[in-house]
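*Asks:* heads up, no residue letters with this:
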């Protein structure tokens, strides 16, 4: 597809074909130790180091202001965990808008410090400034993880016959962000009790524990759905693996709070910020041992689909027996919230 050079981007992720043409074709010197380089659906790059590997990832927090520091650590940690690495070293860039106070920076750092201690992650470098270029705090984090074994698990690893498993629920992060950001406006619509519970869903965004378990039980591929929700995460698995995947929306669980809030603001919960869920492609026989591990850990899981074949990139989505069409990429549903 030919895109005029002066055309403007929409809000959200850059179109995949533009990433391929403009970003992934300009990656500098390619060191021989790079095992996995950036690409669509790639959670983290992987570098060979001796007999093992390290994983590197970076992600910004742009939609949330509440607990942004805490969220930045966990969102980045999720990415390296998806390739089978333990999060170890975090590097944030904190951009504050004009008029920010000491207490604003202190809140960000308190939250970041708490999250880092929860994951046993060290904050080792970074940058902090006040700039007129932003109108709310923006945190761009980078993280280094150390491989749990000798080889990573890649999001390109989906194989024909695999089942697709999702942990927890869709839209957890987005539900919490909306509840925090629109609390006063939504209180009269959905009720204070639902909003309070919704805000607490942020505590469920880490998928490090379940990713480690899936790695140890032989997952073929893992992916952490973030912007664009679970649907985008599934499509990115298709792209990374060049695979045709079939998914049933009826099997993707939603929290009561997500259903209520998404109905109130008229958005699709499956297109909503998805951190907190982990997508796992795994052979059915290997899943038998993994599901017992999940149950022992108290982690909810659902079988939501299957890999039909490799060699064709396609996501087939069904609901109540009918196919549902999505056009990719699309802006995250959170950018469509109107109250």
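*Replies:* Noted; the coordinates are in hand. From a predicted model like this one, the values you see are computed outputs, not experimental measurements.
*Asks:* make it CA atoms for all contacts and neighbour counts henceforth
*Replies:* Noted.
*Asks:* helices of the stretch 151-300 of the chain, start to end?
*Replies:* All helices of the stretch 151-300 of the chain, identified by DSSP state H, counting those that start in this stretch, fall at 172-181, 183-190, 192-200, 208-216, 229-241, 256-265, 284-297.
*Asks:* can you list the buried residues in the second one?
*Replies:* What that stands for is helix 183-190. By neighbour count, with 16 or more other CA atoms under 10 Å as the criterion, the buried positions of helix 183-190 are 183, 186, 190.
*Asks:* ok, back up a step: wait, which of the helices of the stretch 151-300 of the chain is closest to residue 18?
*Replies:* When the helices of the stretch 151-300 of the chain are ranked by distance to residue 18, counting by CA to CA, first place goes to helix 229-241 at 14.3 Å.
*Asks:* helices or strands next to the helix or strand hosting residue 55 in the packing?
*Replies:* Using DSSP states H and E, the element containing residue 55 is strand 52-61. If contacts are counted by 3 or more CA pairs under 8 Å, 6 or more residues apart in numbering; DSSP states H and E, strand 52-61 sits against strand 45-49, helix 68-81, strand 138-147.
*Asks:* which of the ones you listed sits most buried?
*Replies:* Of all the helices and strands packed on strand 52-61, helix 68-81 has the most neighbours on average by mean count of other CA atoms under 10 Å, namely a mean of 28.
*Asks:* distance from the chain centre to it, please.
*Replies:* Its chain's average C-alpha position is 9 Å from that of helix 68-81, according to CA atoms, centre = their mean, to the nearest Å.
*Asks:* dropping in the other structure now:
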């Protein structure tokens, strides 16, 4: 599943938001993954919706964690979810059992309640689609948004780039990886990265410590697209260095065998943090105490037309200034190996 081009979003989505209500404090905007609605006093409802079709195994579990990640990166603990489950025309009860069991398991892991949804099947689908709406309550002045990244901030990236994609490839593309000479041990190790896809724990710890200016979870399009989304949201120029990016061995091996760029691989679980330089060490210590690795990879340079400059490992520079909704390595690999 790809994202719509930015110009079409501006033309057909962001200008068509129904009635403008005073209680809608933050609605759809480029690079901002949540909406914020006033409830009472300084209490607000933070909401997010995210679909998944890029995985087959564990799709229900992934959908819950990924939707709740975006609530947590806003500094709010997720409380409730609603699910949309659409199955292929040739579905069976075992498929529904697996998906709903996984959704239930993930919800219990995050201590969230499933309060409603819709389940059915659709013609034309060749694999399941699961969409989760996640919600939580917070205080307006404590909300964190990608738009709050500031010039002078350091950029910290956690865990590893391409994290979610590496786990999905190990799960759904095992036979292809084995045929290309990847060892069973490497694949088993990569499967463990499913356990790192949630950022709720660390995002809440950082929000409660009040040390960060902004956080963003790297989903479709990977860390590269997530950095550009942060630049768009905050109207800034961000400069980063690829050789400082955390890269797990399994991701590197998969990238070599399947010829993909880890910076553009879907990477839920990888948190991008914008933080004042004087708070860098405190943030890294909080993460380290939670056994989460992290690296300072660059900085926010200035207010500017949204732009990201990546100093590539090979010595050249890559400039990103246009959101590229179709540039996602997992989607490309699915198109090359549709029967995986």
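*Replies:* Thanks, I have it. Keep in mind the model is a prediction, meaning the values are calculated, not measured.
*Asks:* any idea what the TM-score is?
*Replies:* Comparing the chains after superposition, counting by TM-score structural alignment, normalised by the length of the first structure, produces a TM-score of 0.93; 329 aligned residues with a CA RMSD of 1.5 Å.
*Asks:* hmm, back to that, ok, the buried residues of helix 183-190 of the first structure vs residue 137 of the first structure, which is closest?
*Replies:* Minimum separation from residue 137 of the first structure among the buried residues of helix 183-190 of the first structure (CA to CA) is found for residue 183, which lies at 18.8 Å.
*Asks:* mind telling me what that closest one corresponds to in the second structure?
*Replies:* Alignment of residue 183 of the first structure against the second structure is given by TM-score structural alignment, with residue 174 as its counterpart.
*Asks:* the residue nearest to its match when sequence neighbours are not counted - how many residues pack around it?
*Replies:* Distances taken as CA to CA, 6 or more residues apart in numbering put residue 187 closest to residue 174 of the second structure, at 7.1 Å, once the chain neighbours are dropped. Neighbourhood size, residue 187 of the second structure [other CA atoms under 10 Å]: 22.
*Asks:* next: the one 4 residues further on.
*Replies:* For residue 191 of the second structure, the number of neighbouring residues by other CA under 10 Å comes to 18.
*Asks:* now do the same contact list for the closest residue to it other than its chain neighbours.
*Replies:* With sequence-adjacent residues excluded and distances taken as CA to CA, 6+ apart, residue 191 of the second structure is closest to residue 167, at 4.9 Å. If you count contacts by CA atoms under 8 Å, 6 or more residues apart in numbering, residue 167 of the second structure has them with 190-194.
*Asks:* same thing but at 6 Å, please
*Replies:* Contact analysis of residue 167 of the second structure by CA atoms under 6 Å, 6 or more residues apart in numbering lists 190-191, 193-194.
*Asks:* and it, how far is that from residue 179 of the second structure?
*Replies:* Remark: distance between residue 167 of the second structure and residue 179 of the second structure (CA to CA, to the nearest Å) = 18 Å.
*Asks:* try residue 36 of the second structure
*Replies:* Distance from residue 36 of the second structure to residue 179 of the second structure, counting by CA to CA: 48 Å.
*Asks:* again with residue 159 of the second structure
*Replies:* If you go by CA to CA, the gap between residue 159 of the second structure and residue 179 of the second structure works out to 28 Å.
*Asks:* also residue 298 of the second structure?
*Replies:* As judged by CA to CA, residue 298 of the second structure and residue 179 of the second structure stand 38 Å apart.
*Asks:* start and end residues in the second structure for the strand holding residue 55 of the first structure, please.
*Replies:* Using TM-score structural alignment, strand 52-61 of the first structure pairs with 43-52 in the second structure.
*Asks:* mind checking how far that stretch is from the chain centre?
*Replies:* Per CA atoms, centre = their mean, the displacement of stretch 43-52 of the second structure from the mean C-alpha position of its chain is 13 Å.
*Asks:* tell me, how many residues neighbour residue 172 of the first structure?
*Replies:* A count of nearby residues for residue 172 of the first structure, using other CA under 10 Å, gives 29.
*Asks:* check contacts around the aligned residue in the second structure for it.
*Replies:* In the second structure, the residue paired with residue 172 of the first structure according to TM-score structural alignment is residue 163. When contacts are counted by CA under 6 Å, 6+ apart, residue 163 of the second structure is found next to residue 267.
*Asks:* relative to residue 311 of the second structure, how far out is residue 163 of the second structure?
*Replies:* On the measure of CA to CA, residue 163 of the second structure and residue 311 of the second structure end up 21 Å apart.
*Asks:* also residue 237 of the second structure?
*Replies:* The span separating residue 237 of the second structure from residue 311 of the second structure equals 14 Å under the rule CA to CA.
*Asks:* which one of the two is surrounded by more residues?
*Replies:* Comparing residue 237 of the second structure with residue 311 by other CA under 10 Å, the one with more neighbours is residue 237, at 25 against 18.
*Asks:* residue in the first structure matching the more buried one?
*Replies:* Residue correspondence to the first structure (TM-score structural alignment): residue 237 of the second structure is matched to residue 244.
*Asks:* so that match touches residue 316, yeah?
*Replies:* No. Residue 244 of the first structure is beyond contact range of residue 316, at 7.5 Å (criterion: CA atoms under 6 Å).
*Asks:* centroid residue for the first structure?
*Replies:* With the centre of the first structure defined as its mean C-alpha position, the nearest residue by CA atoms, centre = their mean is residue 226, 2.9 Å away.
*Asks:* now for that one: what does it line up with in the second structure?
*Replies:* For residue 226 of the first structure, the equivalent position in the second structure is taken to be residue 219, counting by TM-score structural alignment.
*Asks:* contact partners for that match?
*Replies:* For residue 219 of the second structure, the contacting residues are 266-268, by CA under 6 Å, 6+ apart.
*Asks:* could you do residue 160 of the second structure as well?
*Replies:* Counting by CA under 6 Å, 6+ apart, residue 160 of the second structure touches 246-248.
*Asks:* if we go to 7 Å?
*Replies:* Contacts here follow CA atoms under 7 Å, 6 or more residues apart in numbering; on that basis residue 160 of the second structure touches 246-248, 270.
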